[in-house]
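Asks: everything below, folded, please.
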Amino acid sequence: MKIGIVTVTYNSSLVLEDFFSSIEKQDFLDFNLYIIDNNSNDDTLSKIDEWNFSAKTILKNTNNIGVAAGNNQGIKLALKDNCDFVMLLNNDTIFEEKLISKLIESHQIYGSSIIVPKINYFNPSNMIWYAGGFFNRKKAFLNFHRGQGEIDENQYNYDDKIEYAPTCCALIHNSVFSDIGLMDEKYFVYFDDVDFFFRVLKNGKHEVRYRHDIHFLHKIGGLNNSTNGDEPFINSNFFIEQNCKNHVYFLRKQKTLISYLNLIYLWFYLTIRFFISKRFEKKWSVFYLIQSSYFKGFKI
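Replies: Next up, the predicted model:
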């Protein structure tokens, strides 16, 4: 069984040592590593060159084409090399040596086409970022991470079927891409995973399964020296813009009555949340950003 690990880099030099160290320690060795660099302008490429893996492919883009398009480049290379599974894997992560072997084991036990681990924040490492995921039908099909922000007290230490997973780490059987297609490259970043897993859900042929007993840390908060999960990150203008417009595009793609009603709901939700939430501190520049980003979603 051959695995193609796909990771997209962009100015990732600060996180690569831990990532490659985790890859190097894997007890499952039959994998190819596909590194897609989106025109990094820091020491990323020199850091990559410092690590020698027996099967490593580096694709250097001349501009930043986005996460979805970068992942697609890696997926295509893995499928061309006849990999049985593609593992989409963020490089701002640290994980145990049995990551790949445990995910494969879940496939062998349950026959699931997609398997994902429990993921905790890097800082603090006892806080859950993801312990399974689903789509909220009552909130514009917004995806949510079960357990996010909770202290990990083993409350989600069981394997089960789920609907949604971030592509931070996902082991995907090659048949899924034949049935579902690749990532939608109109998403530069964010919601590409939501779109992909919603298509998996609608297709109905492939089970997605959560595996709980894997040590996996995501530096989404740690890179900002945050002690409050990902709060500084999700308050950034870049995140707000991409998240708002991509949510609109995602709903437009469904072309159903409920999706159009959810577009109206989403506008009210975003607008009201601005006024009642302490998150935005009533900055009118943020209000304008939310509104303009919402309407940009109709132009994608």
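Asks: going forward, measure contacts and count neighbours with C-alpha atoms only.
Replies: OK.
Asks: name the next helix or strand following the helix or strand harbouring Tyr249 along the chain.
Replies: If you go by DSSP states H and E, Tyr249 is part of helix 237-254. Downstream of helix 237-254, the next assigned helix or strand under DSSP H and E is helix 257-276.
Asks: Leu171: neighbour count?
Replies: 26 (other CA atoms under 10 Å).
Asks: enumerate every residue touching it.
Replies: Leu171 makes contacts with 85-88, 103, 114-116, as judged by CA atoms under 8 Å, 6 or more residues apart in numbering.
Asks: so which of these sit within helices?
Replies: Leu103 (DSSP state H).
Asks: out of the contacts of Leu171, which is nearest to Tyr249?
Replies: Taking CA to CA as the measure, Leu88 is the one of the contacts of Leu171 closest to Tyr249, at 22.9 Å.
Asks: what about the helices in the stretch 51-200 of the chain?
Replies: Remark: helices assigned in the stretch 51-200 of the chain by DSSP state H, counting those that start in this stretch are 67-80, 99-110, 174-180, 192-203.
Asks: can you redo those helices as JSON lines with distance to Tyr210 and mean neighbour count?
Replies: Formatted as JSON lines, the helices of the stretch 51-200 of the chain follow (distance: least, CA to CA, whole Å; neighbours: other CA atoms under 10 Å):
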{"stretch": "helix 67-80", "distance to Tyr210": "21", "mean neighbour count": "21"}
{"stretch": "helix 99-110", "distance to Tyr210": "9", "mean neighbour count": "17"}
{"stretch": "helix 174-180", "distance to Tyr210": "17", "mean neighbour count": "16"}
{"stretch": "helix 192-203", "distance to Tyr210": "13", "mean neighbour count": "20"}
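Asks: to compare against the first, here's the next sequence to fold:
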Amino acid sequence: MESLQLLVVSLKGKSQTLIENSLAEANYSFEITHADSKQHALLACGEKKFDVLISNCKLSDGPVTDLVSVLGDLLPCLVMAEGKCPFTAESILFIPETNYYISCSEQISWLTHLENTMAIWENAAKERIALFNQNYNNLFETALLRCAEELSPGNESTDTAILNTLDLLREVLDISRVYICRKYGSANHATEIVQTLEVCAPGVASKNRKNSNVNYPYYKSWDRSFSAQKPVQIKYAALEPDQKSWWQTRDMQSFLAIPISYNETWDGFIGFEDSMHPRDWSTSEISFLKSVSELIHEKHMHFQNTPVFQNNNV
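Replies: Take a look at the predicted model:
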């Protein structure tokens, strides 16, 4: 059983001891991180993942409601107050507007409220995730229709249609850089990867060969994945030292390549780079991008013997 990770804010002395003793008596495995203010609590959440926030209702730097409103979507929040039992005068921690409290003589009952709080939050989080996924899938459906319209054979300019499509993908995925790479070569010539069209987010430097004059590397290990219609995902931090130097020039934290294939061979790929986050790509995102790559090939590539994207930057 993993330890319960608690963030405890502005509870010290006897109050802190009451929480620790009650959890220990109930055989909880737990670790406590202390914060003495809202600011320090927020900083702690940026450095570590917690299961529950337990906060004093009185904070030195403002209302506890501010803290709960910020962190409430991230983890269950339990607000407690310090006081004295009116009958025994012993120190207690109590949950406002409930009958749950902790004292030296009664340590267990409040855990029922803690567990209920965690269960309610978990159910609400599942509902939020389900709604988010539904909205995200609806977004992908709408974006796919827009891509199909943009890539319709009636559009006069292939390059413009592709650029508009790539820019739509960049916007939908909130990504730094999207581009097309084509594969050149034959049995008698070395395989070369050529980056052609590219779009970038505002403020992100272009890495088109026209601007950077950097040869795109060819990884033989990608052949197996691309030939099987599988994407390639890379996180910069997980790269081997001899591979990091090239990717460092692109200011890349995470990378996804969706193959563009024809007759069971891959002709190139659509590259997606996030310069901000070591990103994990969801199944729905990859499925959506595979559909777009099929559209790109079907509408503009499969009927041509030569690559549709002429390399004007080499």
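Asks: what's the TM-score for these two chains?
Replies: Remark: TM-score between the superposed chains equals 0.21 [TM-score structural alignment, normalised by the length of the first structure]; 101 aligned residues with a CA RMSD of 6.1 Å.
Asks: still on that earlier bit, same list, the helices of the stretch 51-200 of the first structure, but as JSON lines with distance to Asn136 of the first structure please.
Replies: Formatted as JSON lines, the helices of the stretch 51-200 of the first structure follow (distance: least, CA to CA, whole Å):
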{"stretch": "helix 67-80", "distance to Asn136 of the first structure": "23"}
{"stretch": "helix 99-110", "distance to Asn136 of the first structure": "25"}
{"stretch": "helix 174-180", "distance to Asn136 of the first structure": "21"}
{"stretch": "helix 192-203", "distance to Asn136 of the first structure": "11"}
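Asks: and of these, who's closest to Phe134 of the first structure?
Replies: The nearest among those, by CA to CA, is helix 192-203 at 9.6 Å.
Asks: tilt between that closest one and helix 67-80?
Replies: Angle, helix 192-203 of the first structure to helix 67-80, by axes from the mean of the first three to the mean of the last three CA atoms, to 10 degrees: 60 degrees.
Asks: helices or strands up against helix 192-203 of the first structure?
Replies: Packing partners of helix 192-203 of the first structure (3 or more CA pairs under 8 Å, 6 or more residues apart in numbering; DSSP states H and E): helix 174-180.
Asks: how about a cut-off of 7 Å?
Replies: Using 3 or more CA pairs under 7 Å, 6 or more residues apart in numbering; DSSP states H and E, no helix or strand is in contact with helix 192-203 of the first structure.
Asks: after it, next one along is what?
Replies: Assigned by DSSP H and E, the successor of helix 192-203 of the first structure is strand 208-211.
Asks: my guess is Phe140 of the second structure contacts Ile286, does it?
Replies: No: with contact defined as CA atoms under 7 Å, Phe140 of the second structure does not reach Ile286; the gap is 10.6 Å.
Asks: of the two, which one has the most company?
Replies: The neighbour comparison of Phe140 of the second structure against Ile286 (other CA under 10 Å) goes to Phe140, with 20 against 16.
Asks: now that one. Nearest residue, chain neighbours left out?
Replies: Phe288 (6.3 Å; CA to CA, 6 or more residues apart in numbering).
Asks: does anything pack onto the strand ranked longest in the second structure? Which helices or strands?
Replies: For the second structure, the strand with the greatest residue count under DSSP state E is strand 189-200. Judged by 3+ CA pairs under 7 Å, 6+ apart, the packing partners of strand 189-200 of the second structure are helix 158-173, strand 177-186.
Asks: which strands and helices sit next to the host helix or strand of Leu53 of the second structure?
Replies: Secondary-structure element containing Leu53 of the second structure, defined by DSSP H and E: strand 52-56. Secondary-structure packing of strand 52-56 of the second structure (3+ CA pairs under 7 Å, 6+ apart): strand 4-9, strand 77-84.
Asks: could the ones you listed be laid out in a markdown table, adding mean neighbour count and distance to Asn56 of the second structure?
Replies: Formatted as a markdown table, those follow (neighbours: other CA atoms under 10 Å; distance: least, CA to CA, whole Å):
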| stretch | mean neighbour count | distance to Asn56 of the second structure |
| --- | --- | --- |
| strand 4-9 | 20 | 6 |
| strand 77-84 | 18 | 5 |
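Asks: any chance of those in a markdown table, plus distance to Asn123 of the second structure?
Replies: As requested, these are exported to a markdown table (distance: least, CA to CA, whole Å):
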| stretch | distance to Asn123 of the second structure |
| --- | --- |
| strand 4-9 | 18 |
| strand 77-84 | 14 |
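Asks: any idea how many residues pack against Tyr288 of the first structure?
Replies: Considering only other CA under 10 Å, Tyr288 of the first structure is surrounded by 11 other residues.
Asks: could you say which helix or strand holds it?
Replies: Per DSSP H and E: helix 284-296 holds Tyr288 of the first structure.
Asks: quick check: the gap between Arg170 of the second structure and Glu273 of the second structure.
Replies: Separation of Arg170 of the second structure from Glu273 of the second structure (CA to CA, to the nearest Å) stands at 10 Å.
Asks: tell me which of those two has more neighbours.
Replies: Glu273 (25 against 21).
Asks: OK, contacts around the closest residue to that one other than its chain neighbours?
Replies: Of all residues beyond its chain neighbours, the one nearest Glu273 of the second structure is Phe255 (4.6 Å), with distances taken as CA to CA, 6+ apart. Residues counted as contacts of Phe255 of the second structure (CA atoms under 7 Å, 6 or more residues apart in numbering) are 233-235, 272-274.
Asks: so Phe255 of the second structure is in which element?
Replies: With DSSP H and E as the test, Phe255 of the second structure turns up in strand 254-262.
Asks: which strands and helices sit next to whatever helix or strand comes next after that strand?
Replies: Along the chain past strand 254-262 of the second structure, the next helix or strand (assigned with DSSP H and E) turns out to be strand 265-274. Helices and strands touching strand 265-274 of the second structure, by 3+ CA pairs under 7 Å, 6+ apart, are strand 177-186, helix 221-227, strand 254-262.
Asks: okay, these, which one's buried deepest?
Replies: Among those, strand 254-262 has the highest mean neighbour count (mean count of other CA atoms under 10 Å), at a mean of 24.
Asks: now it against strand 265-274, angle please.
Replies: Angle, strand 254-262 of the second structure to strand 265-274, by the same axes, to 10 degrees: 160 degrees.
Asks: just the angle between strand 254-262 of the second structure and strand 177-186, please?
Replies: Using the same axes, to 10 degrees: strand 254-262 of the second structure against strand 177-186 is 50 degrees.
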